[in-house]
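>>> have a look; sequence and predicted model below, questions after that.
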Amino acid sequence: MVRTPEGEPVRTAAVVAIGDELLSGKVRDTNVAWLIEQLRALGTPLCEVRVIGDRLEQIARTFADLAPRHDHVFSSGGVGPTHDDRTLEGIARAFGLPLERNERLAALIREFYGDRTNEALLRMADLPRGAQLIEAPGLPIPVVQVRNVIVLPGEPTIFRRKFDAIRERFRQRPVVVRRLYLDLDEGPIAERLEALQRRFPEVAIGSYPRYSGVDYRVLVTLESRDPEAVERAVAALREALGAQHVLREA
């Protein structure tokens, strides 16, 4: 379990992007990168990302693995009306649940599609037993949640709209990040960063070199849910490296 420096539990998340088209390169996924940014801003750490195909057994196996280990598991894709949209069936299998027609969702589908409604579209209302519908203003079709799995579509505009409708459910204590841009290479600072990490275990310290196109050599990030610890670590780093080597901070 992830905890804050004060010992408070931190809810973690994972995301599964589903679709043969993602693995083949026919479609470029943008949902995962966007979701990482959103969860980061909300203070929820995204700990795992999986990109898998449309095979039912792989979908079931993936959710059976991730759901017990994270508080929230997001899915992206595989919830449309075609033969290769098997996400809900895979989630049902992961939890050992039957699929059942959700009459509330079926009614909303009929209302949204009107005369275009057919059995293929209504199959989108076949949900794992016990699934919840999260209805919100501006969503003609609600978000489906199966236990701790939040089921989202693959189409980026609808993916974002549905997540934004429920985003406050995932807000936690934020992570504070400081960035130091240095005129030093990684080699000379590696041991000092390692010593600093031992001194401040509650602060995650990262080092990212750049070789062209920028005015700095290394970006060092320091982050924690404890803002005072971050400031102490920043002061210690400036002292260890020499303030003259810090081009700027952010």
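Good, I have the coordinates.

>>> please make it C-alpha for all contacts and neighbour counts, starting now.
Fine.

>>> my read: residue 183 touches residue 217, true?
Yes: using C-alpha atoms under 8 Å, residue 183 is in contact with residue 217, at 5.1 Å.

>>> of those two, who's got more company?
residue 217 (18 against 15; other C-alpha atoms under 10 Å).

>>> residues in contact with that one?
181-186, 209-211 (C-alpha atoms under 8 Å, 6 or more residues apart in numbering).

>>> switch the cut-off to 10 Å
181-186, 208-211, 247 (C-alpha atoms under 10 Å, 6 or more residues apart in numbering).

>>> which one (most neighbours) among these?
residue 182 (22 neighbours).

>>> can I assume that residue is in contact with residue 188?
No: the pair residue 182 / residue 188 is not scored as a contact, 11.5 Å apart, by C-alpha atoms under 10 Å.

>>> shared neighbours, these two?
residue 241.

>>> helices along the chain, start to end?
Assignment of helices within the chain using DSSP state H yields the ranges 20-24, 31-42, 56-66, 87-95, 103-113, 119-122, 156-166, 186-199, 227-241.

>>> just the buried positions in the longest one, please.
In this case it means helix 227-241. Neighbour-count burial for helix 227-241 flags 227, 229-231, 233-234, 237, 241 (criterion: 16 or more other C-alpha atoms under 10 Å).

>>> Serialize these to JSON lines and add fields for distance to residue 61.
Formatted as JSON lines, the buried residues of helix 227-241 follow (distance: C-alpha to C-alpha, whole Å):
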{"residue": "227", "distance to residue 61": "39"}
{"residue": "229", "distance to residue 61": "40"}
{"residue": "230", "distance to residue 61": "39"}
{"residue": "231", "distance to residue 61": "43"}
{"residue": "233", "distance to residue 61": "42"}
{"residue": "234", "distance to residue 61": "43"}
{"residue": "237", "distance to residue 61": "44"}
{"residue": "241", "distance to residue 61": "48"}
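
>>> closest one of those residues to residue 90?
Checking the buried residues of helix 227-241 against residue 90 by C-alpha to C-alpha gives residue 227 as the nearest, at 41.6 Å.

>>> what's near enough to touch the closest one?
Residue 227 neighbours (C-alpha under 10 Å, 6+ apart): 174-178, 203, 233.

>>> go again using 8 Å as the cut-off
Residue 227 neighbours (C-alpha under 8 Å, 6+ apart): residue 176.

>>> try residue 131
The neighbours of residue 131, taking C-alpha under 8 Å, 6+ apart as the test, are 144-147.

>>> do residue 61 as well
Applying C-alpha under 8 Å, 6+ apart, we find residue 61 in contact with residue 94.

>>> residue 153 versus that one, what's the distance?
20 Å (C-alpha to C-alpha, to the nearest Å).

>>> also residue 206?
Where residue 153 is concerned, residue 206 sits at a distance of 33 Å (C-alpha to C-alpha).

>>> against that first model, consider the following:
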Amino acid sequence: MTTSDTTSAGPLVTAAILVIGDEILSGRTKDKNIGYIAEYLTNIGIELREVRIVPDLTDEIVAALNALRARYSYVFTTGGIGPTHDDITADSVAAAFGVSIDHDPRAIAMLSERFPADQLNEARLRMARIPAGAELIANSVSKAPGFNIGNVYVMAGVPSIMQAMLDVVGPTLRTGVKVLSDTVRAGLREGDIGTALAEVAKAYPEVSIGSYPFWSETGPDTNVVVRSRDPEKLSQAMNSVKAMIESERARLSK
């Protein structure tokens, strides 16, 4: 696990997202959770390092989950904890951790807040099946809980429910130093500055420097974004980027 990773600015906390569901891979459902989780984690000082999407197949889920939880500080899963036969995430997580799974009285109590006893049928009770040793994640939207076991947080695929669960989980997470960023508009095409920008990036190996082309009201343009956990290094790199842009503008205007 990379929980021991450090930077000059402090400890580095990392994460991965595992999206589970045939409907995502087929295109029937468009994922809306990855970007939300990524932004949420960035804002609290957790670096998202990897995203995987796997089908509703136990072996695929188990293999991906075991690989990710061994590599990163946290793994967040979305999808596959509903009432239907293909919602197999909970069983797959139990298999990955080598623990049993059964109906959890705490989860049944949560579901009972929404469904009368005569409506808690076999399908709905599937949502109360929780791996042994897991802690529940409250769900203020539909009451069916997610759960946390080890460094894995299992959440719903429905965006509004996932977001409610993440609000519960977020304050409990260990966080690192937040990534700072600064942006400058180059007023030049990406190809105009590519070579010179690479030289700047080489001079600041601990700083992330990226170029992002876009079409403005005056034609092709580029934003250059500099990211770092160290404010001094961020400032130094951005000053070099700005100097490079001015130099390239002067050269191209001749």
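Arrived safely. Predicted model only: the values in this text are computed from it and were never measured.

>>> by neighbours, which of the contacts of residue 131 of the first structure wins?
residue 144 leads the contacts of residue 131 of the first structure on contacts (other C-alpha under 10 Å) with 21 neighbours.

>>> correct me, but that residue touches residue 136?
No: using C-alpha under 8 Å as the test, residue 144 of the first structure is too far from residue 136 to be in contact (11.6 Å).

>>> quick check: residue 71 of the second structure touching residue 13?
No: contact criterion C-alpha under 8 Å: residue 71 of the second structure and residue 13 do not qualify, at 11.2 Å.

>>> quick one, which of the two is more surrounded?
The residue with more neighbours, out of residue 71 of the second structure and residue 13, is residue 13; 25 against 17, by other C-alpha under 10 Å.

>>> wait, residue 130 of the second structure sits on residue 99?
No: judged on C-alpha under 8 Å, residue 130 of the second structure makes no contact with residue 99 at a distance of 10.2 Å.

>>> out of these two, which sits in the more crowded spot?
Taking neighbours as other C-alpha under 10 Å, residue 130 of the second structure and residue 99 compare with residue 130 leading, 28 against 13.

>>> what's the more buried one aligned with over in the first structure?
In the first structure, the residue matched to residue 130 of the second structure (TM-score structural alignment) is residue 127.

>>> residue 145 of the second structure and residue 98 of the second structure, how far apart?
21 Å.

>>> looking at those two now, which is surrounded by more residues?
Neighbours were counted for residue 145 of the second structure and for residue 98 using other C-alpha under 10 Å; residue 145 has more, 28 against 11.

>>> and the match of residue 130 of the second structure, what does it touch?
Going by C-alpha under 8 Å, 6+ apart, residue 127 of the first structure touches 88-89, 92, 99-102.

>>> of those residues - the most surrounded one?
residue 88 (25 neighbours).

>>> contacts only, for the aligned residue in the second structure for it.
The alignment partner of residue 88 of the first structure in the second structure, by TM-score structural alignment, is residue 90. Contact analysis of residue 90 of the second structure by C-alpha under 8 Å, 6+ apart lists 80-81, 101, 129-131.

>>> which two in these are spaced the farthest apart?
Largest pairwise distance in the contacts of residue 90 of the second structure, by C-alpha to C-alpha, is 15.3 Å, between 80 and 101.

>>> from the contacts of residue 131 of the first structure, which is closest to residue 29 of the first structure?
Nearest member of the contacts of residue 131 of the first structure to residue 29 of the first structure, counting by C-alpha to C-alpha, is residue 144, at 21.0 Å.

>>> quick one: buried residues of stretch 57-77 of the second structure?
Buried-residue list, stretch 57-77 of the second structure, by 16+ other C-alpha under 10 Å: 57-58, 61-62, 65, 68-69, 71-77.

>>> pull up the aligned stretch in the first structure for it.
The aligned range for stretch 57-77 of the second structure is 55-75, by TM-score structural alignment.

>>> next one: the nearest residue to residue 96 of the second structure once chain neighbours are set aside from residue 172 of the second structure, what distance?
Nearest residue to residue 96 of the second structure, sequence neighbours excluded (C-alpha to C-alpha, 6 or more residues apart in numbering): residue 62, at 5.0 Å. Counting by C-alpha to C-alpha, the separation of residue 62 of the second structure from residue 172 of the second structure is 25 Å.

>>> now swap in residue 215 of the second structure and tell me
In terms of C-alpha to C-alpha, residue 215 of the second structure sits 42 Å off from residue 172 of the second structure.

>>> now swap in residue 40 of the second structure and tell me
14 Å.

>>> which one's more surrounded, those two?
Neighbour count, other C-alpha under 10 Å: between residue 40 of the second structure and residue 172, residue 40 has more, with 17 against 8.

>>> and the more buried one? What does it align with in the first structure?
Aligned by TM-score structural alignment, residue 40 of the second structure pairs with residue 38 of the first structure.

>>> and the counterpart of residue 150 of the first structure in the second structure, what is it in contact with?
Residue pairing (TM-score structural alignment): residue 150 of the first structure is matched to residue 153 of the second structure. Residue 153 of the second structure is in contact with 74-77, 146-147, counting by C-alpha under 8 Å, 6+ apart.

>>> give me the most central residue, the second structure.
In the second structure, the centroid-proximal residue (C-alpha atoms, centre = their mean) is residue 38; its distance is 3.9 Å.

>>> that one contacts residue 49, doesn't it?
No: using C-alpha under 8 Å, residue 38 of the second structure is not in contact with residue 49; the gap is 9.4 Å.

>>> that older thread, burial measure for the residue nearest to the residue nearest to the centre of the second structure when sequence neighbours are not counted, as a count.
In space, and not counting its chain neighbours, residue 38 of the second structure is closest to residue 48: 6.2 Å by C-alpha to C-alpha, 6+ apart. Using other C-alpha under 10 Å, residue 48 of the second structure is surrounded by 21 other residues.

>>> and the aligned residue in the second structure for residue 107 of the first structure, how far is that from residue 160 of the second structure?
Counting by TM-score structural alignment, residue 107 of the first structure corresponds to residue 109 in the second structure. Residue 109 of the second structure is 22 Å from residue 160 of the second structure, where distance means C-alpha to C-alpha.
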